[in-house]
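In: this one's structure only:
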């Protein structure tokens, strides 16, 4: 698969500055994510819209379609990467994927359920061809072992989040003045800018269109392929070489078993984290006291990512210099506890709101936006501590002969977790406070399980 591609030396890659191709790929990815997250910020609210623009769907039906869409989106890099490796090449796959993205968003600018399903099909195909292969191209700009590569993926990850931040802000403005369908057309225009950028400056990325092998680059590329932070954000790769020999001495079955535990954590994390496009958007739209719609709430997570990422990297380096940096399983447990804490913040906010109800309708209340802003801040910190870990661990811990299979397992675990966001169907059946407490409890339960398994995990993954 293309996300498991490595790097190739390219002109200028040995210098002390990043090649121009990185900035081409940064801009291409930023505008693609602008396009993608514009659609995602509006999608469930569009389905539920009762003004005549949307389809007046129930929350249950909107959440179910959202969950199914995300499942296919997060599984699609497996096929798109394979096609790029075997048939298309990376740049051609990215260009074709971009055209599918444009078609999908344009279809959503017409009010038709047939158009909606055709659009989702195009978007899944587009994501599968675009995301893993542009991520692989970033790594291919640099020779294996280049000290610039980690920084390149951090810069690229910022491009993802800049696009993800701009998208809901622009969508909120355009939808408020011109409606959903014009806003979806703006998403298509963003994708056109992305494709045009790659086409116009293609000479700067020609050397990135090749396939080699390298586990560390695979981990970085596969992480950003699903918008997770690269492993360098978690400071995992320090001292990698001196640990690998120790890990290789551990029996294969123990290492595979440890990774399966990590996959289970990943499933629960994405199940609760990606409530952001459904129930957290409903909460922002209907239960938050502000003068905007729930669309804008989708800008909060990337805002916190931009704010928190580099301070967190500096914090890990400081702990490492003191010999106090926690192991990867401990970081993951802390990340899950923070995820649980984020939804507990929303639980408290919902209890406060429910306490103000006077008409008997326990859903009819509004609370301060600070509850949502605070919850997202804690959730984002949990994300930055947990989500970089998965693919980096696979690249380091999986036996070489099973590495491809275990990489695929990580993608499938992510897809399953996104399918399980369908738990949001309980939104209208339970009190909002009870729903948030359920999500908090699931995350905390997995954190406790991880703590109980720390000793065997450390034995199966020594030094990580």
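Out: Arrived safely. Because the structure is a prediction, the values reported are computed rather than measured.
In: all contacts plus neighbour counts: C-alpha atoms, from now on.
Out: OK.
In: so who does the closest residue to residue 73 other than its chain neighbours touch?
Out: The shortest distance from residue 73 to any non-neighbouring residue, by CA to CA, 6 or more residues apart in numbering, is to residue 124 (5.0 Å). By CA atoms under 8 Å, 6 or more residues apart in numbering, the residues touching residue 124 are 69, 72-73, 76.
In: try this one next to it:
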């Protein structure tokens, strides 16, 4: 898996890990922040969230265009600086008035622009490492490793967000309750009556007996406290970007040779400059990429519900405590121990040296023993769950399952039966449909979101429903995302590498903006209907890509 890879891969991957840690810390709390601080409805929140994601993934088109002209490394460095400024502005506490909203929007634009300069061009440099015939056969494996590194950063992000929220609210005497912010805004707007008012009064009293008779002050203070904790969460991204920049600068000597675009290669007089595609070949490749881009739009529309409607579901419909074995997954240290055990086990079976096998076996046994000890120490007590904690399961599954997927693909490759990258994408769409089928089945009988304020019976479902969904969606992601990026880096005409990688992100941007469609429907429809819309879109996309498979595979021949 790691053997024989160029050193530049690890420097670029770790630089991306630092940046992604900050980004996903912010993303884990972003929709919660919008609703808690500004009192936005699900529809408004959905549009802001989707618009931001669309910018984040569309601006790599601009970043790729500029990189094809001026160089990838310059754009990556500029991107880190611009992102840093955006996170600084987002971390500064502001009011919840029009000026506060404007400051928030400005910060988001800077973050999106910086990401556009950084993300795609970093990945192009990874691809350039594998233009060397010595490493060409390891391209798909490399992007799986690179993608795994991204998710290592994402794995720890929700934990960081949770701890900051608990710390900041705890020092002011409050504790987190996901039901309070919406009810507090409704109370301040004068729209809270009947059972909903009684529910808010009980929740206020649970935070402190003095608040039951002073609901207005409680509402204002709680909103300000929770919003303040989120601002501190955004500051984490500033620190992570400093670390990312240090890794990039000090590791540059390992990938400097990959920081060249077609224009620079031509100017150098290198033999590589003589490699040219015919207009027909260029057209065929660009067409193939555009068809793939069209399909992945609907995957990202479905997948990035994790930051929107699946987060709403975690907050409003999922049990706020975990018991039994389920508790293991809500401690990030436990997840790390599982990852170590998985990698130790693979190393044990794949190693050729006895000493390495012995070390790998010992590491695996020690990790599992420590995990068992930590679980036994929990006793019978339940643990509280914050909704953002569910965001750690997707990156955990990516990191843990990457060696599994690579082993499976490697075994198939030895037999000459490994699916092509386009086929993997099609399979990924079918798996994504299965993931939302789990959500649809688990949502039958639940009240619609608009009725929740007056519901007093216990309707919350087991956390395992979301955990299982994230597991299946991660399988889909592993079939689609790293393989898609690898496909783009391989098929893109040399003159348009940056632009075509930007095109991949532009397709992602369209999908991310379409995330808002489900968010805007959130409220008046049964939940199983919302998930069924995504099931149908994923199935139709899968059928489409298999219908054009020959065209895609001929373009890569």
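Out: Arrived safely, thanks for sending. What you see is a predicted model; the values in this text were computed from it and never measured.
In: rewinding a little: under the alignment, what does the residue nearest to residue 73 of the first structure map to in the second structure?
Out: When the structures are aligned by TM-score structural alignment, the residue of the second structure matched to residue 124 of the first structure is residue 112.
In: Please identify the buried residues of the host helix or strand of its match?
Out: Secondary structure here is read from DSSP states H and E; on that basis residue 112 of the second structure sits in helix 98-129. Buried positions in helix 98-129 of the second structure, judged by neighbour count with 16 or more other CA atoms under 10 Å: 100-101, 103-105, 107-129.
In: immediately after that helix, which helix or strand?
Out: Tracing the chain C-terminally past helix 98-129 of the second structure and defining elements by DSSP H and E, one meets helix 139-171 next.
In: need the contact list for the aligned partner of residue 297 of the second structure in the first structure.
Out: With TM-score structural alignment as the criterion, residue 297 of the second structure lines up with residue 267 in the first structure. Contacts for residue 267 of the first structure (CA under 8 Å, 6+ apart) come out as 413-418.
In: quick check, nearest of the residues you listed to residue 271 of the first structure?
Out: residue 417 (4.6 Å; CA to CA).
In: Counterpart of residue 72 of the first structure over in the second structure?
Out: Matched across to the second structure, residue 72 of the first structure falls on residue 55, judged by TM-score structural alignment.
In: Quick one: neighbours of that match, just the number.
Out: The burial metric for residue 55 of the second structure, expressed as a neighbour count using other CA atoms under 10 Å, is 24.
In: same check, this time on residue 180 of the second structure
Out: Count around residue 180 of the second structure with other CA under 10 Å applied: 19.
In: That one and residue 200 touch, don't they?
Out: Yes: the pair residue 180 of the second structure and residue 200 qualifies as a contact (CA atoms under 8 Å) at a distance of 7.0 Å.
In: out of everything not next to it in sequence, what's closest to residue 374 of the second structure?
Out: The nearest residue in space to residue 374 of the second structure (CA to CA, 6+ apart) is residue 334, at 8.0 Å.
In: Name the helix or strand for the one you found, please.
Out: Assigning secondary structure by DSSP H and E places residue 334 of the second structure in helix 332-350.
In: and for that helix, what are the contacting residues?
Out: 155-156, 159, 328-329, 356-358, 360-361, 363-365, 367-368, 370-371, 374, 392, 396, 399-400, 403.
In: ok, back up a step: now the angle from the helix holding residue 112 of the second structure to helix 139-171?
Out: For helix 98-129 of the second structure against helix 139-171, the angle between stretch directions is 150 degrees (axes from the mean of the first three to the mean of the last three CA atoms, to 10 degrees).
In: I'd like the distance from helix 98-129 of the second structure to the chain centre, please.
Out: Using CA atoms, centre = their mean, to the nearest Å, the distance from the centre of helix 98-129 of the second structure to the centre of the chain it belongs to is 15 Å.
In: Also stretch 454-464 of the first structure?
Out: Relative to the chain's own centre, stretch 454-464 of the first structure is displaced by 26 Å; criterion: CA atoms, centre = their mean.
In: Show me which positions of whichever strand or helix holds residue 220 of the first structure end up buried.
Out: When secondary structure is defined by DSSP H and E, residue 220 of the first structure falls within helix 215-225. Of the residues in helix 215-225 of the first structure, those buried by neighbour count under the rule 16+ other CA under 10 Å are 215-225.
In: Quick check: the gap between the alignment partner in the second structure of residue 136 of the first structure and residue 359 of the second structure.
Out: Residue pairing (TM-score structural alignment): residue 136 of the first structure is matched to residue 124 of the second structure. Taking CA to CA, to the nearest Å as the measure, residue 124 of the second structure and residue 359 of the second structure are separated by 36 Å.
In: again with residue 104 of the second structure
Out: Counting by CA to CA, the separation of residue 104 of the second structure from residue 359 of the second structure is 50 Å.
In: ok, now residue 148 of the second structure?
Out: Counting by CA to CA, the separation of residue 148 of the second structure from residue 359 of the second structure is 23 Å.
In: mind listing the helices for the stretch 351-500 of the second structure?
Out: 354-378, 393-414, 421-443, 464-491, 497-521 (DSSP state H, counting those that start in this stretch).
In: Give me whichever of these is most buried.
Out: For the helices of the stretch 351-500 of the second structure, ranked by mean neighbour count under the definition mean count of other CA atoms under 10 Å, the leader is helix 497-521 at a mean of 25.
In: So what's the gap between the helix or strand just after that helix and the chain middle?
Out: Sequence-wise, the next helix or strand beyond helix 497-521 of the second structure is helix 527-547, with elements assigned using DSSP H and E. Taking CA atoms, centre = their mean, one finds helix 527-547 of the second structure lying 21 Å from the centre of the chain it belongs to.
In: What helices and strands are in contact with helix 527-547 of the second structure?
Out: Here helix 527-547 of the second structure is seen to pack against helix 279-303, helix 421-443 when contacts are counted using 3 or more CA pairs under 8 Å, 6 or more residues apart in numbering; DSSP states H and E.
In: possible to save the ones you listed as CSV with distance to residue 9 of the second structure?
Out: Supplementary listing: those in CSV, determined by distance: least, CA to CA, whole Å:
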stretch, distance to residue 9 of the second structure
helix 279-303, 24
helix 421-443, 21
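In: Which residue ranges of the stretch 1-150 of the first structure form helices?
Out: Along the stretch 1-150 of the first structure, counting by DSSP H, counting those that start in this stretch, helices occupy 20-48, 59-83, 90-107, 113-140, 148-178.
In: Of all the ones you listed, which one comes closest to residue 438 of the first structure?
Out: Ranking these by proximity to residue 438 of the first structure (CA to CA) places helix 59-83 first, at 17.0 Å.
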